[in-house]
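K.L.:
pasting a predicted model and its sequence here:
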Amino acid sequence: MEIANGVHHFDCGPFNWYLIEEEGRLTLVDAGFPGHYSVYKKGLELLGKSSKDIEAIILTHAHADHIGFAEKVRKETGAPVYVHSGDAKMACKPLQLPWFGLLSNAWRTYTAKMLGVAIVNGVFTLPHLTKVQTVSDGQLLDVPGKPKILHTPGHTDGEIALLLEDRKILISGDTIVTRNLLTGELGQPQLTNPILNHNYKQAMRSLDLLREIGEVTMLSGHGTPWIGDMNEAVNIALENSKRTN
């Protein structure tokens, strides 16, 4: 489960979420779909932890496949849910996904399968958040892992990435991923498909904010880890975007 230094990953198919551990305390980053709650509970048991060890919940953005069981954990633990101010209102509404992009591609085998996983795991019964705390660009959160907030709008207005500077880890959310969400293909750093972004041109521009980070282990919202210099990752993603367009 430990996918990088003190960061644990849970296998929920194409939907990634993480636990950051620091001195026995935990920060939950994203929360899949409601049906993934049982995976979360089992994961805590395997780590020898319980919900009482959760001190914070951070959402990289307010799409349903990242909000998932966050409200349930918030109520259980009293842990604050952090989201960028640009997505705060969206986080408190149900059924937030790029539906046009997904449904218009439902003829694709992988997209149809992904939509099926979403339905089986409760996308239509997802409890929206009732209380959030907002974060802003450059903010260093005093929670386990001490992540630095990097505001990278485009996929959504409030999309963020989390930089764990001392561990050289970037949790990139959907700012930059390593899985094509229309074909399922795993590979190099890439933007999510234009039709799945709120503002694709802005998403491309936001990548420049990651160039100076240096060598990291990049953990994305969709796909497998990528290790290397973020300037190279950005160049690869932008080159891939030319082929997409």
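P.N.:
Noted; the coordinates are in hand.

K.L.:
only C-alpha atoms for contact and neighbour calcs from this point on.
P.N.:
Will do.

K.L.:
what's the closest non-adjacent residue to the residue nearest the centre of the chain?
P.N.:
Per C-alpha atoms, centre = their mean, the C-alpha nearest to the average position across the chain is that of G173, at 3.3 Å. Residue nearest to G173 in three dimensions, not counting chain neighbours: G221, with 4.3 Å by C-alpha to C-alpha, 6 or more residues apart in numbering.

K.L.:
give the buried residues for the lengthiest helix in the chain.
P.N.:
Using DSSP state H to define each element, the chain has its longest helix at helix 230-244. By 16 or more other C-alpha atoms under 10 Å, the buried positions in helix 230-244 come out as 230-231, 233-235, 237-238, 241.

K.L.:
I'd like those written out as JSON lines, with distance to N121 added.
P.N.:
What follows is those, written out as JSON lines (distance: C-alpha to C-alpha, whole Å):
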{"residue": "M230", "distance to N121": "33"}
{"residue": "N231", "distance to N121": "36"}
{"residue": "A233", "distance to N121": "32"}
{"residue": "V234", "distance to N121": "33"}
{"residue": "N235", "distance to N121": "35"}
{"residue": "A237", "distance to N121": "30"}
{"residue": "L238", "distance to N121": "33"}
{"residue": "S241", "distance to N121": "31"}
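
K.L.:
wait, doesn't A4 sit right on T224?
P.N.:
No - with contact defined as C-alpha atoms under 8 Å, A4 does not reach T224; the gap is 11.6 Å.

K.L.:
got another, please set it beside the one above:
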Amino acid sequence: MRIPWNIESHLREEQVGTEVADGVYQLCSTMTNMYLIEGDDGLTLVDAGLPAHMDLLQAGLERIEADISDINAVILTHIDPDHIGLAEPLRKEGIPVWVHEDGEEVALEGLGKPPIGFFLLMWRPAFVRFIRALMKDGMGDEEPIAEVNTFTEGQVLDVPGQPEVIHTPGHREGHCSFWLPDSRILFAGDALITLDIMSGKAVDPEPVRGGDLFNFNKEQQEDSARKLATLGQVSLLPGHVDPWRGDLGELYSPAD
């Protein structure tokens, strides 16, 4: 099924604080997701979208009868422009931001220029439309994060929901996923997504395409997919487009 490229208004209308799992809410715009985890002690924001998404976040909070002050932490799957846009504005509001230790330096210093592979893929019309949509919502205007907390593989974060860190490098060196074992919810970031951004087609969960042109390391991407396959049955919440439910072990042979 080809994903229509005029779905932006639909996503804003239909996926502003949509409960996609028990106590987990999806905020989606320009096919880019943020999620709110509701715990007894407040909210955790998973990924921070783009700079123009503050209105989307506030609308989602309003829908679940909360506000900015209820967010106790921002946790980032990785440091990419479409995942960190609100991180520094929220940090300025006193909300701590968490990143994997391998992403700390980039978070503090800023992203710099896009990799050369970014431009080598611009001949693909669907990819160009996707990037254009991100730029419309402020990609390139994100701020470095002035102060971050770091986590490591296997750590259970002391934030609402208490997600477990699974290091899933490949798309980016410091990429990680977050796991809620009791509810079997997996925040996969861009380790596994349900959109092929090169063609604009919906897919079963897969690593971001583009090989080493667009990713840090294709081989690591595949290793991370097999690592996540060991979780088996999951509710997978990707960094882009629609959630997916099923057995990852049926898609990827688990890592040895």
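P.N.:
Nice, thanks for sending it over. These numbers were taken from a predicted model, which means no experiment stands behind them.

K.L.:
TM-score for the pair, please.
P.N.:
With the length set by TM-score structural alignment, normalised by the length of the first structure, the two chains reach a TM-score of 0.90; 236 aligned residues with a C-alpha RMSD of 1.9 Å.

K.L.:
just to revisit the earlier point, what's the neighbour count on the aligned partner of the residue nearest to G173 of the first structure in the second structure?
P.N.:
Using TM-score structural alignment, the equivalent of G221 of the first structure in the second structure is G239. Neighbourhood size, G239 of the second structure [other C-alpha atoms under 10 Å]: 28.

K.L.:
same thing with S224 of the second structure?
P.N.:
The burial count for S224 of the second structure: 25, using other C-alpha under 10 Å.

K.L.:
before we move on, what about G60 of the second structure?
P.N.:
For G60 of the second structure, using other C-alpha under 10 Å, the count is 24.

K.L.:
hang on, isn't it packed against V16?
P.N.:
Yes - between G60 of the second structure and V16 there is a contact at 4.9 Å, judged by C-alpha under 8 Å.

K.L.:
isn't the residue nearest to G173 of the first structure up against C12?
P.N.:
No - the pair formed by G221 of the first structure and C12 falls short of the contact definition of C-alpha under 8 Å, at 11.1 Å.

K.L.:
whereabouts in the first structure does the longest strand belonging to the second structure align?
P.N.:
Secondary structure of the second structure per DSSP state E: the longest strand is strand 32-39. Here strand 32-39 of the second structure aligns to the first structure at residues 15-22, judged by TM-score structural alignment.

K.L.:
if you count neighbours, what's buried in the matching stretch?
P.N.:
15-21.

K.L.:
returning to what we had before: mind checking how far the match of G221 of the first structure is from D40 of the second structure?
P.N.:
When distance is defined by C-alpha to C-alpha, to the nearest Å, G239 of the second structure is 25 Å away from D40 of the second structure.

K.L.:
helix/strand/coil for the residue of the first structure positioned farthest from its centre?
P.N.:
Distance to the chain centre peaks in the first structure at W107, reaching 25.3 Å (criterion: C-alpha atoms, centre = their mean). Secondary structure for W107 of the first structure, judged by DSSP: H, G, I helix; E, B strand; the rest coil, is coil.

K.L.:
what's the distance between the aligned residue in the second structure for it and K136 of the second structure?
P.N.:
Aligned against the second structure by TM-score structural alignment, W107 of the first structure finds its counterpart in W123. For W123 of the second structure, the distance to K136 of the second structure equals 19 Å [C-alpha to C-alpha].

K.L.:
also A66 of the second structure?
P.N.:
27 Å.

K.L.:
and what of D204 of the second structure?
P.N.:
Distance from D204 of the second structure to K136 of the second structure, by C-alpha to C-alpha: 27 Å.

K.L.:
same check on L121 of the second structure?
P.N.:
19 Å.

K.L.:
what's the answer for L76 of the second structure, then?
P.N.:
22 Å.

K.L.:
quick one: which of the two has more around it?
P.N.:
Using other C-alpha under 10 Å, the more surrounded residue of L76 of the second structure and K136 is L76, with 27 against 13.

K.L.:
quick check: chain neighbours aside, which residue is closest to the aligned partner of the more buried one in the first structure?
P.N.:
The alignment partner of L76 of the second structure in the first structure, by TM-score structural alignment, is L59. Excluding the flanking residues, the one nearest L59 of the first structure by C-alpha to C-alpha, 6+ apart is D30, at 4.8 Å.

K.L.:
and that neighbour, how many residues sit next to it?
P.N.:
28.

K.L.:
and it, what does it touch?
P.N.:
The contact partners of D30 of the first structure, by C-alpha atoms under 8 Å, 6 or more residues apart in numbering, come to 16-18, 57-60, 66-68, 70.

K.L.:
now with 10 Å, please.
P.N.:
15-19, 57-70, 81, 173, 221 (C-alpha atoms under 10 Å, 6 or more residues apart in numbering).

K.L.:
which ones among these map onto helices?
P.N.:
Using DSSP H, the contacts of D30 of the first structure in helices are 64-67, 70.
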